[in-house]
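# everything below, folded, please.
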Amino acid sequence: MSGQLKNDWNPETYSRFRGLRLRPAIDLLQQISGEGEGDIIDLGCGNGAVGEPLADRFAGHKIIGVDASEAMLVQASETRAYDDLVHAHIDHWQPARPPAVIFSNAVLNWIGDHQTLMPRLAGQLAEGGILAVQMPGQHNALSHALAREIAVEMFPDRFADGGWNTDVLDPAAYHRILSDLGTVTAWETTYLQPLTAVDAGHPVRHFTQSTYLRPILDTLDEDEQASYLAAYEAGLAVAYPLLPNGGVLFPFRRIFFVLET
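The predicted structure is shown next:
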């Protein structure tokens, strides 16, 4: 995670959606057909949700987790899936030696300039190495559009100039960026995620608050946060009507690619 947000990631909040967030990582992992010699890097490992699947898939390799959040690394260490954990921001990280695989699940969307970033990561691989990436492609979804629109409407002094992260590209763009470096497989999947009812508030807000809303909420004081979340919840109630059981069906688009160098 590259941004310096004033509040560190909350592992407990993030873990509540471990199953929903883990499925795209497993789908990506299944598309890696082989690996060469070298370490396996879990780039943006977070709380270690993918550590055990990586260790199972790449038995015999050293599994290294890299993340900018000390709180997340503490929880990742508790999985005992990693041979080493590195506290580093991705935009400055360099591997100690060329790895066999760089695996990144739902983190590079926080880093800008993918035209430069992805070839740079590919260039760090060992000969015959693999870069495997999954990112949310949810920028234009109602959940995210509402978040931006309400922020601009309520706090134009802080959000009128935008600054929203739109760096995640379509799969074809990643194919174009990386095709000269090896064999690229790129695709997208929209998961229809059932979110269960919550004690207070809209289920989608509980999902996005731990990720997409964080940069917005970090600019607001406590009273402003409460007002903003109330307005956001009202918009979500229209965009994502609740099911009779209090849950909601939440379409979520994910972008994937695997580069074999």
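# only C-alpha atoms for contact and neighbour calcs from this point on.
OK.
# how about the strands in the stretch 1-150 of the chain?
Under the criterion DSSP state E, counting those that start in this stretch, strands of the stretch 1-150 of the chain are mapped to 40-43, 63-67, 84-87, 101-105, 130-136.
# can the ones you listed go into JSON lines with extra columns for distance to residue 172 and mean neighbour count?
What follows is these, written out as JSON lines (distance: least, C-alpha to C-alpha, whole Å; neighbours: other C-alpha atoms under 10 Å):
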{"stretch": "strand 40-43", "distance to residue 172": "23", "mean neighbour count": "26"}
{"stretch": "strand 63-67", "distance to residue 172": "27", "mean neighbour count": "25"}
{"stretch": "strand 84-87", "distance to residue 172": "32", "mean neighbour count": "16"}
{"stretch": "strand 101-105", "distance to residue 172": "19", "mean neighbour count": "25"}
{"stretch": "strand 130-136", "distance to residue 172": "14", "mean neighbour count": "24"}
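# I'd like these as TSV, with distance to residue 2 appended.
Output for the strands of the stretch 1-150 of the chain, formatted as TSV (distance: least, C-alpha to C-alpha, whole Å):
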stretch	distance to residue 2
strand 40-43	11
strand 63-67	9
strand 84-87	11
strand 101-105	13
strand 130-136	14
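# closest one to residue 254 among these?
Of all the strands of the stretch 1-150 of the chain, it is strand 130-136 that lies closest to residue 254, at 4.5 Å by C-alpha to C-alpha.
# one more to put side by side:
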Amino acid sequence: MSNHSSDTWSADLYSKYEAERNRPIYDLLNRIQTNAIKIAADVGCGPGNSTELLKQKFPDAKIIGMDSSANMIEAARKRLPEVQFDIADVATWENKGLFDVILSNAVLQWVPDHATILPALLNRLNPGGTLAIQVPDNFAEPTHRLMRHVAANGPWAEKLTAAPKRLDRQSPDWYFSLLHDKVESVDIWRTTYFHPIKTGAAGIVEMVKSTGLRPYLDVLEAGEQQDFLEEYQQQIAKEYPAQADGTVLLPYPRLFIVAMR
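Predicted coordinates:
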């Protein structure tokens, strides 16, 4: 889930919207066709919510989780003390074992060079194994478009120019072309979830504060962070009208890839 060298991820903040974040994990795991799962890895495991669902899906398998954030790994170890969790970067992960399933949930949007990393992950699979990937597909959605707009048009613009940012995904055609001659099957689909956010624009800001907004906020001082968030929330309120009770229905598209060796 996280993949930054400077560890400012917050497991507590990330877990506030765990039910919403877990929905695509259930859908991803349900499309895995590999039988006789003996060992599985959760690459970018975050605070262990995806690892827990992986363990529930394959209760007899040995599960290994890894994440680049020490804060996330600490939370994951508390959540699942019986599971092995390692602090590691997906781009340089040195575990030498082979796996029947590798789960990568909401991490690859932070990692460049998918042309190298995805084949490397495939090479970690046993024959018949599955690489199961989910990435948020909201780079062009108002939530993320407005992050970039506010960052580029405030007094902090120069400071944020060099801030590390999440990456847009490649096209489904690109991923299919990369993978299809290396595996037995590739399944790619896109789902848009509609999350009712009862606290409206403020709730949307809270939800993305632990993910997409984090690289921007990390660069700013406390006062600048507050000003940035206030401006961002005002812009969000314009784009996402609330229901009569204040609830906002937030569209959240996600891209899924399941490749079986």
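# could you tell me the TM-score of the two chains?
The TM-score (TM-score structural alignment, normalised by the length of the first structure) is 0.92; 258 aligned residues with a C-alpha RMSD of 1.9 Å.
# circling back: out of the strands of the stretch 1-150 of the first structure, which comes closest to residue 144 of the first structure?
Proximity to residue 144 of the first structure (C-alpha to C-alpha) singles out strand 130-136 among those, at 11.2 Å.
# excluding chain neighbours, what is closest to the spatially most central residue of the second structure?
Closest residue to the average C-alpha location of the second structure: residue 106 at 1.8 Å, with C-alpha atoms, centre = their mean. Spatial nearest neighbour of residue 106 of the second structure, excluding adjacent residues (C-alpha to C-alpha, 6 or more residues apart in numbering): residue 135 at 4.6 Å.
# that neighbour pairs with which position in the first structure?
Using TM-score structural alignment, the equivalent of residue 135 of the second structure in the first structure is residue 135.
# thought that match was touching residue 103?
No. Counting by C-alpha atoms under 8 Å, residue 103 is not a contact partner of residue 135 of the first structure; they are 11.4 Å apart.
# residue 258 of the second structure should be in a strand, yeah?
Yes. Residue 258 of the second structure: assigned to a strand according to DSSP: H, G, I helix; E, B strand; the rest coil.
# tell me the contacts of the closest residue in space to it that isn't next to it in sequence?
In this structure, residue 258 of the second structure finds its nearest non-sequential neighbour in residue 132, 4.5 Å apart by C-alpha to C-alpha, 6+ apart. By C-alpha atoms under 8 Å, 6 or more residues apart in numbering, the residues touching residue 132 of the second structure are 28-29, 32, 101-105, 256-259.
# try 10 Å this time
Residue 132 of the second structure makes contacts with 25, 28-29, 31-32, 42, 101-105, 186-187, 256-260, as judged by C-alpha atoms under 10 Å, 6 or more residues apart in numbering.
# ok, longest helix in the first structure?
The longest helix of the first structure (DSSP state H) is helix 222-239.
# give the buried residues for that one.
Applying a neighbour-count criterion of 16 or more other C-alpha atoms under 10 Å, one finds 228-229, 231-233, 235-237 buried in helix 222-239 of the first structure.
# give me the mean deviation of that helix from the second structure.
In the superposition with the second structure, the average deviation recorded for helix 222-239 of the first structure is 0.9 Å (mean C-alpha distance after the TM-score superposition for the first structure).
# what residues in the second structure pair up with that helix?
The aligned range for helix 222-239 of the first structure is 222-239, by TM-score structural alignment.
# list the contacts of residue 238 of the first structure.
Residue 238 of the first structure touches nothing, counting by C-alpha under 10 Å, 6+ apart.
# give the helix, strand or coil label for the residue lying closest to residue 259 of the first structure once chain neighbours are set aside.
Closest residue to residue 259 of the first structure apart from its sequence neighbours, by C-alpha to C-alpha, 6+ apart: residue 184 at 4.5 Å. Of the three states, residue 184 of the first structure takes strand under three-state DSSP.
# what's residue 184 of the first structure aligned with over in the second structure?
The alignment partner of residue 184 of the first structure in the second structure, by TM-score structural alignment, is residue 186.
# burial measure for its match, as a count.
Residues near residue 186 of the second structure, counting by other C-alpha atoms under 10 Å, number 20.
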